[in-house]
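Participant: next comes the sequence, and after it the predicted model I'd like to discuss.
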Amino acid sequence: MTGKITFIQQNGAESEASSTSSDEEVLNIVRFVPRMRVIRERQNPFHLYNDEEFCERFRLNKNLVMDILQKIENNLKPLTRRSKSITPLNQLLITLRFFATGTFQIVVGDTFRVHKSTVCRIIKKVTHQLALLRPQYICFPKNENLVNVKTKFFNVAGFPSVIGCIDGTHIPIQSPGGDNAELFRNRKGYFSINVQVVCDADLKIIDIVSRWPGSTHDSTIFNASFIHAQLEAKELGSGYLLGDSAYPCRPYLMTPVANPATAAEHRYNSSHIKTRNIVERAIGVWKRRFPCLSLGLRTTINTTLSVIVATAILNNLAIIPDDHIDDVDDFGEAEDQAIEENPNALGNAIRYTIIDTYFN
C-alpha cells in the first residue's frame, strides 16, 4: 500500500500512516482506538412526578420511600462518586420499579438510563437489604396485640379466638435448570415457589415461609415451618389458626368440616370460610400491589426468595385503612388443593367443642 492515510484519533487530532504500511497494519491501528464512554444523564422521579403519579409507578408514596431509604441507605452508598455513581435513592427506586412492573430488567434500565447489568446488580443488592428488615415488620402479635387480633377476627363472622389465617400461594418463576428443576413444577404445570402466608385481620402478613419448590404440598410446608414448632410448644398463646382442607385439623389449627350434617356444622363452616377469606384477600392485595409476583420472576432462585420476602415487608408498610387495592382476591389457590382429612384426634375434639359452644 502506498501514499498517506489520514484518520482521526479519539482526541480529534489527525494522524498519518506510513506510505509503506500494509492494510493489516492500518486496520490494527484503527482497531485499538478506545470507544468514548458516554455517561447518560439521569432524571429524578421525585421531581418528575407528582404524588399520585409517583405512587402509580412505584406502588409506595414518597414519604414511605424516604422512610425506607433511611433504614437501608448506609448499606447502599457507593464507595466512590466517580462516573456519576447511582445514588441510594435511585437504587431503591429502580428496585421498586421492578417490583411494580415485573418487566424485563432492560426496560427498567431504559427508564432510569442505566445498563441492564447494573439494574441486575442493584436489584439483588437492594432486595437483600430490604429482606433483612423482616424481623421488624413480619412478626407474630403478642400480648395485648394478640387480644386485638382475636377481637377483629371475631367481628368478621363470629369465629372465636382466631390469631391468624394461613394459606399457600404460588409465585411463578422461570425454570431454575439442573437436575432438580422439575421439583419446582407445581400441580398446574408451571414452575413456581410455594409460599406459606399467615395474615392478621388487617391483611398484614405476620408470618411467611418462602423457600419451598412448587411441587411441595401446603401441609408439608406447615409441618416443617417454625410457626408450627412454636404452636406445638404453645409459645404463641391460646387461639387458633384457620386453614383450608389442605391442612390437617390440629388443636391450634381449625379446618372446615368435610361433610357437614347438622345446622351447627353448616354455621361453623360458613363462619370459617368468611373469616379465612381474609388471607386470600391479603394475598390478592400483595400480588396486585407488586405485579412481579403474578407475572413471574426471572431472577436467580436466591434473589427470587429475597424478592418475595422484601415485597411482603413493603406490602405491610403500605397497607392503610380503606385501601382500594384490597378488593382483589387470590382466586382459585386453595379450593383444588383438598386432601382427604385425617385430623388429629384432639384437634377434631376441639373443633366439635367450638361447634357445640358457639354455633349450636
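Facilitator: In hand now; what should we look at? Predicted, not measured: the structure shown is a model, and the values here were computed from it. Numbers count the residues shown, from 1 in each chain.
Participant: contacts and neighbour counts: CA atoms only from here.
Facilitator: OK.
Participant: can you pull the contacts of the nearest residue to residue 249 once chain neighbours are set aside?
Facilitator: Ranked by Cα to Cα, 6 or more residues apart in numbering and with sequence neighbours excluded, the top spatial neighbour of residue 249 is residue 343, at 4.6 Å. With contacts taken as Cα atoms under 8 Å, 6 or more residues apart in numbering, residue 343 has the following neighbours: 248-250.
Participant: residue 276 - that's part of a strand, no?
Facilitator: No - in this structure, residue 276 is helix, not part of a strand, as judged by DSSP: H, G, I helix; E, B strand; the rest coil.
Participant: contacting residues for it?
Facilitator: Residue 276 is in contact with 165-166, 242-244, counting by Cα under 8 Å, 6+ apart.
Participant: export those residues to a markdown table and append columns for distance to residue 125 and neighbour count.
Facilitator: Shown next, in a markdown table, are the contacts of residue 276 (distance: Cα to Cα, whole Å; neighbours: other Cα atoms under 10 Å):
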| residue | distance to residue 125 | neighbour count |
| --- | --- | --- |
| 165 | 32 | 28 |
| 166 | 30 | 25 |
| 242 | 36 | 27 |
| 243 | 35 | 25 |
| 244 | 37 | 26 |
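Participant: check it against this one:
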Amino acid sequence: MFLSMALGLYALCSVRLRGRGLRCQEQQRRVRHHSRRLIRSINYPWQRVYQQRMSFEMMSEELCVRQLRFNKEAIGRLCDILQGDLRPSSKCRTALSVAMKVTTALNFYACGSYQASVGHMCKITQSAARACIHQVTDAIFRKASNFIRFDMSPVELRGRAVRFHRIAGFPKVLGVIAGSHIQLKAPNDQPISYMNSRGFHSLNVMIVCDAQMRILAVNADHKGSADDAFVLENSSLAQFMNKCPQRSGWLLGSSSYPLKTWLMVPYSKTQSKAQQRYNCAHVCTWQRGQDTVKLLKSRFQCLNRSKGILQYSPVKVSKIVVVCCALHNFALDQGQTLQPMEDTVSETDQLDTPDLDTVDTQESLKKTPTAAARAIREQLVDDRFGL
C-alpha cells in the first residue's frame, strides 16, 4: 500500500511539472530523489538483523592461542592497556568494541592472512577489518617504548652478560644484533631502492636481543637495498653506544657489520687456535639473535615471507614490524611460549651475511676497523680464549 502511494505521488508531481520547461528539471530531480527515499524507507526492515561478530571472549582457549598467539587472560590485559586509544567514539550499538578491534588485529599479525580473510574469521567486513588493523597498529606503535627498552643499568648489564656467558663462554655481551628482510609490495616511490640482493622488495630490519630472546631495540626504517653496515651506522643504536658512558661490554654482530670498540665480529681468517675458539664462541652466542628472528616470525606470520607479502606502504610495514616486536616482548612477559615453526627456518634471511672466507670482497667492509677496535678484540682473545 505504501509503495503504491509513493508511486502515485511521483506520477502526480511529474504530470504537474511536465511541460514547464528547463526550469522545472531541478524540481523533477528533487521529486525523484524524495520518492526513492520514501520507497527505500518502506522496504527497509524495521529492525535490522546483524551477523554475530566473534571476539576473543567468544573463542576457546585453544583457538585463542592458535589464531591469536595469546591466551584470553593476556589478550584481556592488552585490551586494558589499549582501552584509552581504541574506545569507540560513537555510541552506536554497531560500533566495534576494543575487544573486537584487538582480536581482528592479532589475527592478522598471527596468521598473515589478507584483510578480507581476517574479516571473515571475525565476522566483519573487509573495510572494518582494515580500520581495526590500522587503529590497533597505531595504538601499539605509540606505546612501543613501554615494551621495547634497552636497559643499560649496571644491574641489568651484569645479569644480561651472565646469561650470555652461559651459552658459550663469551664475556661481557650486552646483546646480539640480527637482521632480516621483511617483504612488502613494490612501493610507488622509488621501488628499485627497496629491491634486495635476492630480488624482492623489502625493508632491512635490524634487531637487538638478549639471551632470553627479548628484543631490546629494533630499526625498521631502511630500504632493502641498504646493507647491514649502513643500517647500523645510521641507527640510533650506534649513536647511543658511541656516547654511552656506562658501557662495560659489547654487542655481537655477524661478519656483515664492521668491527667497533662496542661491536665484536668474527675473524674473516683465523690465524691461531685462540682466534678459532673466539669465532666458535662468537657464532654460538650470536645464534641467539637468529633464533629470536625465527621465533618472531613464527609468532607473527605476517612477517613470514612464505605466508604472503604485506600489502602496505613502507611506513605502515615499518610500524607493523615494530608492533610485532613489542607484542613479542609482551608475550614473553605474559609467559606465552612458542616453538619456531619449520617453515620459518628459511625466513631468517640476513641477506648481507657473507661467508667468512669471502668477507673482504664485500662493499660494506671496505672500511678498515680502527686501531682501538682491533686492540680490544686482540686483548679479548688473549685474555679469554688464549691457553
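Facilitator: Looks like it came in fine. Predicted, not measured: the structure shown is a model, and the values here were computed from it.
Participant: what do we get in structure 2 for the residue nearest to residue 249 of structure 1?
Facilitator: Using TM-score structural alignment, the equivalent of residue 343 of structure 1 in structure 2 is residue 369.
Participant: now do the SS call for its match.
Facilitator: Assigned with three-state DSSP, residue 369 of structure 2 falls in the coil class.
Participant: same question, residue 15 of structure 1
Facilitator: The assignment at residue 15 of structure 1 comes out as strand when based on three-state DSSP.
Participant: show me the helices in structure 2, by range?
Facilitator: Under the criterion DSSP state H, helices of structure 2 are mapped to 2-17, 25-43, 61-68, 72-86, 98-111, 115-122, 126-142, 154-168, 228-233, 236-243, 273-299, 314-333, 371-380.
Participant: please pull up the equivalent of residue 258 of structure 2 in structure 1.
Facilitator: For residue 258 of structure 2, the aligned position in structure 1 is occupied by residue 248, per TM-score structural alignment.
Participant: wait, that match sits on residue 345?
Facilitator: No - under the contact definition of Cα atoms under 8 Å, residue 248 of structure 1 does not touch residue 345, with a separation of 10.5 Å.
Participant: more crowded one of these two?
Facilitator: With neighbours defined as other Cα atoms under 10 Å, residue 248 of structure 1 and residue 345 compare such that residue 248 has more, 22 against 12.
Participant: which ones are touching that one?
Facilitator: Taking Cα under 8 Å, 6+ apart as the criterion, residue 248 of structure 1 is in contact with 219, 255, 341-344.
Participant: of these, grab the buried ones for ChimeraX.
Facilitator: To isolate the buried subset of the contacts of residue 248 of structure 1 in ChimeraX, counting by 16 or more other Cα atoms under 10 Å, use the following:
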select :219,255,343
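Participant: and residue 114 of structure 2, what does it touch?
Facilitator: Contact analysis of residue 114 of structure 2 by Cα under 8 Å, 6+ apart lists residue 108.
Participant: from residue 52 of structure 1, how far out is the alignment partner in structure 1 of it?
Facilitator: In structure 1, the residue paired with residue 114 of structure 2 according to TM-score structural alignment is residue 104. Summarising the geometry, the distance separating residue 104 of structure 1 from residue 52 of structure 1, computed by Cα to Cα, to the nearest Å, is 24 Å.
Participant: just residue 31 of structure 1 next, same as before
Facilitator: Note on residue 31 of structure 1: its distance to residue 52 of structure 1, by Cα to Cα, is 51 Å.
Participant: with adjacent residues omitted, what lies nearest to the residue mapped onto residue 139 of structure 2 from structure 1?
Facilitator: Residue correspondence to structure 1 (TM-score structural alignment): residue 139 of structure 2 is matched to residue 129. Closest residue to residue 129 of structure 1 apart from its sequence neighbours, by Cα to Cα, 6+ apart: residue 72 at 6.4 Å.
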